[in-house]
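K.L.:
No sequence on hand, only this structure:
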């Protein structure tokens, strides 16, 4: 049973990873509906929160139906991170999560995200100060290390636990790897098997099928799995994993009708949350994923990503539903 303080996540929770420009409220709502047990917001800049930047503040939006939900913050300055924690706490999330894993150059090279993996003492100090600043449980998302010569995650996880974090999610790559190569879960297992660790340890990286999720659960013994890229355009993955874990059977793949219905729902929620112009623009990255593996779909994909007219997009989706009804997807 995985618990973060008094938040009961069940026997083997599936977490939605925080993903920039993806894990917004509309997407989280769909993942929740399809079996995600705990979700995190897109990462939010501590400096942006302090300056009251519109984009950063907007990311604090959370809704009752998505609980439990964690808000993830990042930054390089300890005082700024403490202030951002106070601002975040006022929006009443269930958890505050610290991003120590983002590998993107503009974040990491400023010493935030995965950049702090080059300064473990500062990472520990920052974490301790954040824990002291809030009454909420604090969790951490991080990587194995900065590069192959600094994979100190077993020691780092223990030190972070000692200053008060209540769960850790570990992406099985270094910052240098970015998202390339295979994720190394053996070190995540070492963290979990460290006899001094008593907080939940969640694994992240490369889980893209029910089989792999169950294999990694059994092989590496983690308390739960965090899923990122495999959920983009495919929120069904959470329930598919749960069903396979319980029965050893696969759920049927979503039909074209179901894919169109979820795309429509995502689009309408996106517009409701962001307004029509931005809502339509930001859906474009999702269309390719929702209709991935459908043969001869290229023309429709082009129409969807080039249209800025809501009625036209609705009409295209209707046409897709009729034209591709009964077509098996390739993935």
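P.N.:
Structure received. These figures come from a predicted structure and were not determined experimentally.
K.L.:
from here on, contacts and neighbour counts on C-alpha atoms
P.N.:
Noted.
K.L.:
Which stretches in the stretch 1-150 of the chain count as helices?
P.N.:
For the stretch 1-150 of the chain, applying DSSP state H, counting those that start in this stretch gives helices covering 25-33, 46-50, 54-58, 78-89, 105-108, 120-133.
K.L.:
can you redo those helices as CSV with mean neighbour count and distance to residue 255?
P.N.:
What follows is the helices of the stretch 1-150 of the chain, written out as CSV (neighbours: other CA atoms under 10 Å; distance: least, CA to CA, whole Å):
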stretch, mean neighbour count, distance to residue 255
helix 25-33, 22, 16
helix 46-50, 20, 41
helix 54-58, 15, 34
helix 78-89, 20, 39
helix 105-108, 17, 39
helix 120-133, 19, 45
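K.L.:
I'd like those written out as JSON lines, with distance to residue 291 added.
P.N.:
Listed next are those as JSON lines, based on distance: least, CA to CA, whole Å:
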{"stretch": "helix 25-33", "distance to residue 291": "16"}
{"stretch": "helix 46-50", "distance to residue 291": "35"}
{"stretch": "helix 54-58", "distance to residue 291": "29"}
{"stretch": "helix 78-89", "distance to residue 291": "36"}
{"stretch": "helix 105-108", "distance to residue 291": "31"}
{"stretch": "helix 120-133", "distance to residue 291": "41"}
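K.L.:
out of those, nearest to residue 316?
P.N.:
Residue 316 sits nearest to helix 25-33 of all those, at 20.8 Å, using CA to CA.
K.L.:
which residues are in contact with the closest one?
P.N.:
Contact with helix 25-33 is made by 16, 39, 41, 61-63, 65-66, 231, 235-236, 238, 262, 266, 269-270, 273, as judged by CA atoms under 8 Å, 6 or more residues apart in numbering.
K.L.:
Take this one as well and set it beside the first:
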């Protein structure tokens, strides 16, 4: 049984990665329903939360059905991150996660996210401030290092464990790599081999099939896997991996009817959470992913992304289901 502090996650948990503009409550709802064991909010700016910025505060929304769920924070100031952890703890998540992995310029160039990989002493101070500021378990997500010459994740793992984090997720790329090239899990495996490391170690990067999940579990010995991009438009991946690990067999590929049903659920939750106008607008980014692989889908997509009412969208989705009746995708 893998545990983060007292949170039981099963024998080999599958985690939904925190993804900006993706991992909101509607998306988390469909991933939870399809097998995700632990989920995280989109990352929340500590400075935005301190200023009570509406976008940052809204990201604190969590729901009972999605537990266990963690709130992920990022920032560049040690004291602000501590205060931010106190604020986030008030909404009673199951844990607090610190983002030391985001590679995008407007985060890293401000001294947050993956930028902390260039200043390990500051990373340690910041983590310690967060640990001291909350009664909740604190976890960390990061990368191998800043670049190929500074792959310091083994040192980072020991130092962060020593100051009290309860789990570590490592993305198998450096910051300089961004999301290019193949993720290298070699150092993740070496962390697991370190007898000093007692906390769960989760691997992240390029897991997009049940076969790869099995291969990486066996090769690198990780306690679980975090899945990000492969779940966008395909929340079934969690249950597919679980079934394959247990039986060695594949679940049936989702039909178009399955995809339409989950897309409807996602849309309905988006509207309930954000209101019809914003909910419909923010759902537009997901249609291509839900129906990826369907031949000649572009005309339907063009209509879905301009539709302005719930009823109109449901009508188009019904047309999609009827048009591709019985087809499999993937």
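P.N.:
Sure, I can see it. Worth saying up front: this structure is predicted, and the values here are computed from it rather than measured.
K.L.:
can you count the residues close to the aligned residue in structure 1 for residue 15 of structure 2?
P.N.:
Counting by TM-score structural alignment, residue 15 of structure 2 lines up with residue 15 in structure 1. Other residues near residue 15 of structure 1 come to 26 when the count uses other CA atoms under 10 Å.
K.L.:
correct me, but residue 15 of structure 1 touches residue 36?
P.N.:
Yes. The criterion here is CA atoms under 8 Å, and residue 15 of structure 1 meets it with residue 36 at 5.8 Å.
K.L.:
What lines up with residue 51 of structure 2 in structure 1?
P.N.:
So residue 51 of structure 2 corresponds to residue 51, using TM-score structural alignment.
K.L.:
still on that earlier bit, of all the helices of the stretch 1-150 of structure 1, which one comes closest to residue 292 of structure 1?
P.N.:
Of these, nearest to residue 292 of structure 1 by CA to CA is helix 25-33, at 17.2 Å.
K.L.:
compared with structure 2, how much does that closest one deviate?
P.N.:
Average distance, helix 25-33 of structure 1 versus aligned residues of structure 2 after superposition (mean CA distance after the TM-score superposition for structure 1): 0.7 Å.
K.L.:
In structure 2, what range does that helix match?
P.N.:
With TM-score structural alignment as the criterion, helix 25-33 of structure 1 aligns to 25-33.
K.L.:
what about that stretch, distance to the chain center?
P.N.:
11 Å (CA atoms, centre = their mean, to the nearest Å).
K.L.:
And for stretch 72-82 of structure 2?
P.N.:
19 Å.
K.L.:
Same check on stretch 307-317 of structure 1?
P.N.:
Taking mean C-alpha positions (CA atoms, centre = their mean), stretch 307-317 of structure 1 and its chain are 29 Å apart.
K.L.:
Check which residues of that stretch are buried.
P.N.:
Neighbour-count burial for stretch 307-317 of structure 1 flags 308, 310, 313-314, 316-317 (criterion: 16 or more other CA atoms under 10 Å).
K.L.:
could you pull out the strands for the stretch 151-300 of structure 2?
P.N.:
167-171, 201-204, 224-227 (DSSP state E, counting those that start in this stretch).
K.L.:
Export those strands to CSV and append columns for mean neighbour count.
P.N.:
Converted to CSV, the strands of the stretch 151-300 of structure 2 look like this (neighbours: other CA atoms under 10 Å):
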stretch, mean neighbour count
strand 167-171, 24
strand 201-204, 25
strand 224-227, 24
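K.L.:
picking that back up, so for residue 198 of structure 1, which of the helices of the stretch 1-150 of structure 1 sits nearest?
P.N.:
Between the helices of the stretch 1-150 of structure 1, helix 120-133 lies closest to residue 198 of structure 1; by CA to CA that is 17.1 Å.
K.L.:
Give the other helices and strands that the closest one contacts.
P.N.:
In terms of contacts (3 or more CA pairs under 8 Å, 6 or more residues apart in numbering; DSSP states H and E), helix 120-133 of structure 1 is packed against helix 78-89, helix 153-162.
K.L.:
what comes into contact with that helix?
P.N.:
Against helix 120-133 of structure 1 from outside (CA under 8 Å, 6+ apart): 78, 81-82, 85-86, 98, 116-117, 137-138, 156, 159-160, 163-165.
K.L.:
Now do it against helix 78-89: the angle between them, please.
P.N.:
40 degrees (axes from the mean of the first three to the mean of the last three CA atoms, to 10 degrees).
K.L.:
For helix 120-133 of structure 1, give me the average deviation versus structure 2.
P.N.:
Looks like 0.6 Å for helix 120-133 of structure 1 (mean CA distance after the TM-score superposition for structure 1).
K.L.:
Just the buried residues of the contacts of helix 25-33 of structure 1.
P.N.:
For the contacts of helix 25-33 of structure 1, buried by 16+ other CA under 10 Å: 16, 39, 41, 62, 66, 231, 235-236, 238, 262, 266, 269-270, 273.
K.L.:
ok, so of these, who is nearest residue 253 of structure 1?
P.N.:
Nearest to residue 253 of structure 1 among those, with distances taken as CA to CA, is residue 236, at 8.6 Å.
K.L.:
Could you measure from the residue lying closest to that closest one once chain neighbours are set aside over to residue 96 of structure 1?
P.N.:
Spatial nearest neighbour of residue 236 of structure 1, chain neighbours left out: residue 34 (5.5 Å); criterion: CA to CA, 6 or more residues apart in numbering. Using CA to CA, to the nearest Å, one gets 23 Å for the distance from residue 34 of structure 1 to residue 96 of structure 1.
K.L.:
higher neighbour count, the two?
P.N.:
residue 96 (27 against 16).
K.L.:
who are the neighbours in contact with that one?
P.N.:
70-73, 85, 88-89, 136-139.
K.L.:
Stretch 169-182 of structure 1 corresponds to what range in structure 2?
P.N.:
Residue span in structure 2 matched to stretch 169-182 of structure 1, by TM-score structural alignment: 169-182.
K.L.:
Give me the mean deviation of the longest helix anywhere in structure 2 from structure 1.
P.N.:
Using DSSP state H to define each element, structure 2 has its longest helix at helix 256-274. Once the two models are superposed, helix 256-274 of structure 2 sits on average 0.5 Å from its counterpart in structure 1 (mean CA distance after the TM-score superposition for structure 1).
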